[in-house]
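1. What follows is a predicted structure for the sequence shown.
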Amino acid sequence: MSEYIKVDLFKLAASKLNLKKENIKTTVELLDAGNTVPFIARYRKEMTGSLDEEEIRNIEEKIDYLRRLNERKNDVAAAADKQDKLDEEILNKLKKADTLQEVEDLYRPFKVKKQTKAAKAIEKGLKPLADLIFNQEKNAAEIKALAQEQLDPEKELKNIEDVLSGAEDIIAGEISDDAELRKKLRDFVFKTAKITSEQKNEDEEGKYQDYYEFKESINKIPPHRILALNRGENEDILRVKVEVDDDRAVEMIYNLYEFDNRKSGTFEHLVNGVDYAYKRLIFPSLEREVRNHLTEKAEEKAVNNFSTNLKSLLMQPPLEDQRVLAVDPAFRTGCKLAALAEDGQLLDTGAIYPHPPVNKQGEAAEMVAKLVKKHEIDIIVIGNGTASRETETFIAELIKSGMDVEYTIVSEAGASVYSASKLARKEFPDLDVSIRGAISIGRRIQDPLAELVKIDPKSLGVGMYQHDISQKRLEKALNEVVIDAVNHVGVEINTASAALLTYVAGISSNNAEKIIEHRSQNGEFKERKELLDVYGFGPKTYEQAAGFIRLNSKEDPFAITPIHPESYRAAEKILENINYIAADIRDKEKLNQVREKLNNIDLVKIATDLEIGLPTAKDIVASLKQPGRDPRDSMPAPIFRKDILKIEDIKSGMIFKGKVRNIVDFGAFVDIGLKQDGLLHISEMSQMYVSDPFEIVEIGQNIEVKVLDVDQKRGRISLTLKF
């Protein structure tokens, strides 16, 4: 197909993203060559100008859109050319169009129309008459006489009204197809429209009572209200509409075409055509655009919130060298117990029934004490589901009676999803579903990242309205968050599960299974390059994955760092420069000496001498200074308790140390040790105005909050940071 419009996509993307054209071009070439985002961000900094993962994905998304936009422009140009209607004016309009919607507006006149009223009227030969009315060139009598000449019962033109109605349909169709008019009306609607809702059907739970008589500017309405309106509409409880000043919109049409009610006696036909064009053809499509736009923005915000929360959750620090007794609480079916070693290996299981209707508290206390002593348990971890606080009370009483442990409560969101999954059945084929759930609860505090990657991110309970947004979009965004988190931390290949390995750059689920299989048959990996011995692991996969794989190995000293094998020689040269060797970074005493000397080297000279980029030289040196560093170590640790709080004990003005559990548009939910998390409303986060809660807090953060208000009846606690 002929290319009518040629565009420098990289230059255009650079102007849209405010990035350098050459960096965008190189990044796209790397992506097109099959390189992964984490690999490009970490190991191709010289080529991209040190773009991070988010910037690279923005480039990928923008280039994809611009490619589709340019392809569609050429499709439209070809359609116009086929009809011998392509001219410089249309080409220029296509070149200037910034969005697919604008291109579709320009395509409307060339679109093959089959069943529209206007198309049928044109087939009946009424176009010349419609043009005369549109141009206001004839008076009423002349138009009537011309209409009389068009009478033809075979064409369903039995009277003058049929003829004039057909001409009005043609006028309406031409007005509706006018791209310039649509752009003006679109701008007007998007600047002035309001979204309204009213009750349509019975709302038994009263969930949508705030929206029974609702109206708000589309430019001011917050994202979570849009999603609430959409849900109410989908549940057939609300009737949602877009409202504009119709009179002003219609006046804009008259002004654009310079229709004059004093100019001829045919103005009434123009009124009918304009009215039909606006009310039946133009506004409904603009209303859909507005709703789609609002939903798109709301989904974008919801997905961003979800992603930010998930990242914070995944990046919580592991609990090292601690033995855990995990408790999955329940009433009737009993609390399931799982004792876990420091590395998460299952040591023991059990079940206790301290709550109604069984009430065997004595036996339960005896079993917990026995497991704690037998396995030298350091921490008891309680899931936050049904019977959580009752179980917490039970455990707190045991600690008071002399059991030397602490406890903490963790979110068990997704534990039941994991416990019933194929992965859980494969890991623990002989265990009951509820015991698997307890294991998941315990492991997610020992190594949150390694455990939580086994669960669908949508099931982890961070975010809002997850079922009201595009599942494909949400899944893609959350998957990217997990990928970035896993590769940022790195994966110990000799202990990692297949679920964790699957998120390493370049490694497929099949590759991950083959790694596990190779490990079980040949023993532990001793060098990164042994990955090439894994069936199906080619040079490209190795290139992408190697830098994110970790090994604590004498044979491959750099494998404990993010230094890529392709940079091993450069790393060795840097160490030789200060009279050390690779093995020295594994020796704690020598490592301190290495750090001192590395602090004084000339990075620019090193990069020049070794013919590597300065960003790579900086990364190598940083890795040599802190081999084995876990970036999660800088995150806040869990809060451990020995006693329980009750809502009856809480008074306004009290100050507590709490952990942020979830963040939404209107604030954050904070665990201060009660059955229900307290709400830290966005208005209580700072003395200054806060537009986004994420500016102030993040999931997993430990914060001091003051109790603002206590509603014991509803079990609600309002918190503030303003003290």
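-> Yep, it's here.

2. CA only for contacts and neighbour counts going forward, please
-> Will do.

3. which helices and strands sit right next to the top helix by length along the chain?
-> Counting residues, the longest helix found in the chain (DSSP state H) is helix 283-314. In terms of contacts (3 or more CA pairs under 8 Å, 6 or more residues apart in numbering; DSSP states H and E), helix 283-314 is packed against helix 179-192, helix 223-234, strand 238-243, helix 448-452, helix 471-489, strand 655-664.

4. Rebuild these as CSV, extending it with distance to residue 89.
-> Output for the helices and strands packed on helix 283-314, formatted as CSV (distance: least, CA to CA, whole Å):
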stretch, distance to residue 89
helix 179-192, 12
helix 223-234, 39
strand 238-243, 33
helix 448-452, 56
helix 471-489, 38
strand 655-664, 48
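
5. Put together CSV for the ones you listed, with distance to residue 313 and mean neighbour count on each row.
-> Putting these into CSV (distance: least, CA to CA, whole Å; neighbours: other CA atoms under 10 Å) gives the following:
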stretch, distance to residue 313, mean neighbour count
helix 179-192, 37, 17
helix 223-234, 22, 18
strand 238-243, 35, 20
helix 448-452, 8, 23
helix 471-489, 10, 18
strand 655-664, 9, 21
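
6. so which of the ones you listed gets nearest residue 287?
-> Proximity to residue 287 (CA to CA) singles out strand 238-243 among the helices and strands packed on helix 283-314, at 6.0 Å.

7. got the buried residues for stretch 574-581?
-> Across stretch 574-581, burial judged by 16 or more other CA atoms under 10 Å covers 574, 575, 580, 581.

8. before we move on, back to that, could you pull out the buried residues of the longest helix of the chain?
-> Result for helix 283-314 [16+ other CA under 10 Å]: buried residues 283, 286-287, 289-291, 294-296, 298-314.

9. okay, pairing it with this:
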Amino acid sequence: MHSSTAQKIITQIAEEIRVRPAQVESAVALLDGGATVPFIARYRKEATDGLDDTQLRELEARLSYLRELEERRAAILKSIEEQGKLTPELAAAISAAPTKQELEDLYLPYKPKRRTKGQIAREAGIEPLADKLWADPTLDPQTEAQAFVLKDKTEAGDDFTTVAAVLDGVRDILSERWAEDAALVQNLRAWLWAEGLFQSKLAAGKDENNPDIAKFRDYFDYDEPIGRVPSHRALAVFRGRQLEFLDAKLALPVPAEPATAADSKTAAHQPSLAEGRIALHLGWRHQGRAADDLLRKCVAWAWRVKLSLSIERDLFTRLREEAEKVAIKVFADNLRDLLLAAPAGPRVVMGLDPGIRTGVKVAVVDATGKLVDTATVYPHEPRRDWDGSLFTLGKLVEKHGVNLIAIGNGTASRETDKLAADLIKMAAKAERAIEKVVVSEAGASVYSASEYASKEMPDVDVSLRGAASIARRLQDPLAELVKIDPKSIGVGQYQHDVNQSELARTLDAVVEDCVNAVGVDLNTASAPLLARVSGLSNTVAQAVVRWRESNGAFRNRQELLKVTGLGAKTFEQSAGFLRIRGGDNPLDITGVHPETYPVVEQIIEKTGRPVAELMGRAEMLKTLKPELFANEKFGVITVKDILGELEKPGRDPRPDFKVARFNDGVEDLKDLREGMVLEGTVSNVAQFGAFVDLGVHQDGLVHVSQLSNKFVNDAREVVKTGDIVKVKVLEVDLARQRISLTMKLDAAVARPAGRDGAPRENRFEGAGRGQVQQARRRDEPTGQSAMAAAFAKLKR
């Protein structure tokens, strides 16, 4: 790419992420040189002046987009130039186009395309007539068209042998010309994004009582300003349309007036708002002149035939892309929370994979995560062997010293949770303390049937592998979940409806950032975990494991260079994120990069203490001035990071593991009372609220309006999955098995809300009067509470 173009991209990115061009230039050079985002964020702060991983991810995405934009810009300029139609003004407009869409708008008139009706009319020599009538509407179209009537059909078989056909040609030429006017198209697009309505209805002939179709009931008669449609509603409508349950369209803010009797006589119609805006842009209005009826027809044709569908398609694409961005971000944020959840650490864990007829699969893993025992118990239908199940589980607890139980959250999870509660009571009588936690089992079946699982547990039944995975998720969520495709972990909404390549790219980046933020034990990490380390591919990760199996544990980081396929560049990118416990060099347990070990040697020389005595001595390390150890290669920022690592060697950035303390005597939904204050664990977070496990076999919902005394737009601003929270019970619906909660502990009982779960007094803010009335009409028959609406939304 030309240097001036590259500089233009760097300048634009710097403005967008609000940093200096020099920072962007350094980051781009490092990325182009093969450096990863985690490596640059952690070990090249000097070069980028401290750009963090979030800024670098945004920079990386924009760099890719803008480079593609410049390549397309060059191709378009070349194409138009080869046609001999590139004017200085057009070249300037193309060079200034900021987005791919605006670039394509400008290219549209010059883009090679199939033969259109407008082109056919031009080939028949009708364009001078169109120009003449447009320039002077006082001319009579019927009279002027006589001179352009052909005696016979053209060689291509096109028929312009009548005045009506010639005037249709005028219509086609003018409407096509206007539909390719980039300024007009952008004007209409911007107006309709601001004021147009996203509208959906039940598709004709569909039975609204069909259970599959009934899920979309909220969208059987729905409209909302397209520019303000929330992500989940947009994706719901698009899914309903794809399934052919819903019809969706872009509606004008005010529909056109119905035609009058007079209109029908003149074959005219009442112009719509869109047609009025086209006429305004063109600087034309109907003044009763001889050609004005024809020109009105041309304007109407430009909108109804040429522009309405293409603009609807463009805005639907924009709405979908923006909705997908939000959905992907929610998925990414929830995945990050899950991966960085507090690890239980080296504890003996029993994993329970609930099932009814097939039984509850049981796996016990020791403190290192090794599978040591399995069983299957049948406490539920049809055997209902509750006591026998407790006896089997009790023996396993006693035999292996189990002190933590992980329960999968699938079918029969609540019943199995009760079984675990009885086991804990039984163990307490024997003075053995056991804790239980409900764990997401999403993706466990995918892992169980994977090639890696069969290598890891070759002689274990597939169903029991899932129980082992559930147990390990509690010990170290990050190490276990990296074995599963992020899309199978199940913490997203509408994940199958979004752009799959963009979803995969985003989720892979999240996993990479999380793994490298925590660091990886080189001597215990699995190949899937190692493959997520900066610079290590799947092939190299497997080579590391093979070397370890052949030669024993790594004694120091330098031994990595003995691994086949792991060269100096890969070592540079990965070494700082790999940890060695009990190795030759105490620094190998820290995040200090081997390239900066000479700096540590200067610190040792200055203090007169060996590195082992320096590590963890925060009071002494804080007295050292970073400036004394900085040099041309490693500046003050790097030295500060080194001192920070020495203060807390091998620290884990994840929070400490905690288990919610459930109230005694509160074990079932019927035990709950309005006004109770309880402790629980956040089990899932959506934009509209958070679900909390209270230990009563049914999660409660804290609606977004009940998370805080201040306004909250997105529940993740306040809570994340795994948080321990205190909540008050607002409402218990035994019939529907629903619990409404609040984190505003001084809150009164919640009042009923509208169908989308928002309080009635706030939910119509910013809506037009007609929309308010329509929304209220939709709400009134239902009587749903905020809790019910949000539960229904989650199910969708």
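-> Good, I have the coordinates. As the structure is a prediction and not an experimental result, all values here were calculated from the model.

10. And the TM-score between them?
-> For these two chains in superposition, a TM-score of 0.95 is obtained (TM-score structural alignment, normalised by the length of the first structure); 715 aligned residues with a CA RMSD of 2.1 Å.

11. show me where the stretch 301-450 of the second structure has helices.
-> Assigned by DSSP state H, counting those that start in this stretch, the helices in the stretch 301-450 of the second structure fall at 308-339, 386-400, 413-429, 444-448.

12. okay, the angle between the longest one and helix 231-242?
-> Note on geometry: by axes from the mean of the first three to the mean of the last three CA atoms, to 10 degrees, helix 308-339 of the second structure and helix 231-242 are set 120 degrees apart in direction.

13. What spatial separation is found between the aligned partner of residue 553 of the second structure in the first structure and residue 565 of the first structure?
-> Using TM-score structural alignment, the partner of residue 553 of the second structure in the first structure is residue 524. Residue 524 of the first structure is 19 Å from residue 565 of the first structure, where distance means CA to CA, to the nearest Å.

14. Between those two, which has more neighbouring residues?
-> More crowded of residue 524 of the first structure and residue 565, by other CA atoms under 10 Å: residue 565, with 18 against 14.

15. how much space between the aligned partner of that one in the second structure and residue 618 of the second structure?
-> Mapped onto the second structure by TM-score structural alignment, residue 565 of the first structure lines up with residue 594. For residue 594 of the second structure, the distance to residue 618 of the second structure equals 21 Å [CA to CA].

16. can you check residue 598 of the second structure too?
-> Applying CA to CA, the value for residue 598 of the second structure to residue 618 of the second structure is 20 Å.

17. again with residue 16 of the second structure
-> Taking CA to CA, one finds residue 16 of the second structure at 39 Å from residue 618 of the second structure.

18. what sits against residue 28 of the second structure?
-> By CA atoms under 8 Å, 6 or more residues apart in numbering, the contact set of residue 28 of the second structure is residue 60.

19. 6 Å instead?
-> Going by CA atoms under 6 Å, 6 or more residues apart in numbering, residue 28 of the second structure touches no other residue.

20. and it, what helix or strand is that in?
-> For residue 28 of the second structure, the host element (DSSP states H and E) is helix 21-32.

21. To what extent does that helix diverge from the first structure after superposition?
-> Helix 21-32 of the second structure differs from its equivalent in the first structure by a mean of 0.9 Å after superposition (mean CA distance after the TM-score superposition for the first structure).

22. For that helix, buried residues please.
-> 21, 23, 24, 25, 26, 27, 28, 30, 31.

23. Which one of residue 598 and residue 618 of the second structure is surrounded by more residues?
-> Neighbours per residue (other CA under 10 Å) separate residue 598 of the second structure from residue 618, with residue 618 holding more: 14 against 11.

24. Need the counterpart of that one in the first structure.
-> Aligned partner of residue 618 of the second structure by TM-score structural alignment: residue 595.

25. pretty sure its match contacts residue 625?
-> Yes: using CA atoms under 6 Å, residue 595 of the first structure is in contact with residue 625, at 5.2 Å.

26. Now for those two: what residues contact both?
-> Joint contacts of residue 595 of the first structure and residue 625 (CA under 6 Å, 6+ apart) do not exist.

27. Under a three-state scheme, what state does the residue lying closest to residue 525 of the first structure once chain neighbours are set aside occupy?
-> Distance criterion CA to CA, 6 or more residues apart in numbering; nearest residue to residue 525 of the first structure, sequence neighbours excluded, is residue 494 at 6.4 Å. Following DSSP: H, G, I helix; E, B strand; the rest coil, we place residue 494 of the first structure in the coil state.

28. What about residue 494 of the first structure, how many residues nearby?
-> Neighbour tally, residue 494 of the first structure, other CA under 10 Å: 18.

29. how close does the equivalent of it over in the second structure get to residue 544 of the second structure?
-> When the second structure is aligned by TM-score structural alignment, residue 494 of the first structure is paired with residue 523. Residue 523 of the second structure sits 9 Å away from residue 544 of the second structure, going by CA to CA.

30. With that, I have no additional questions.
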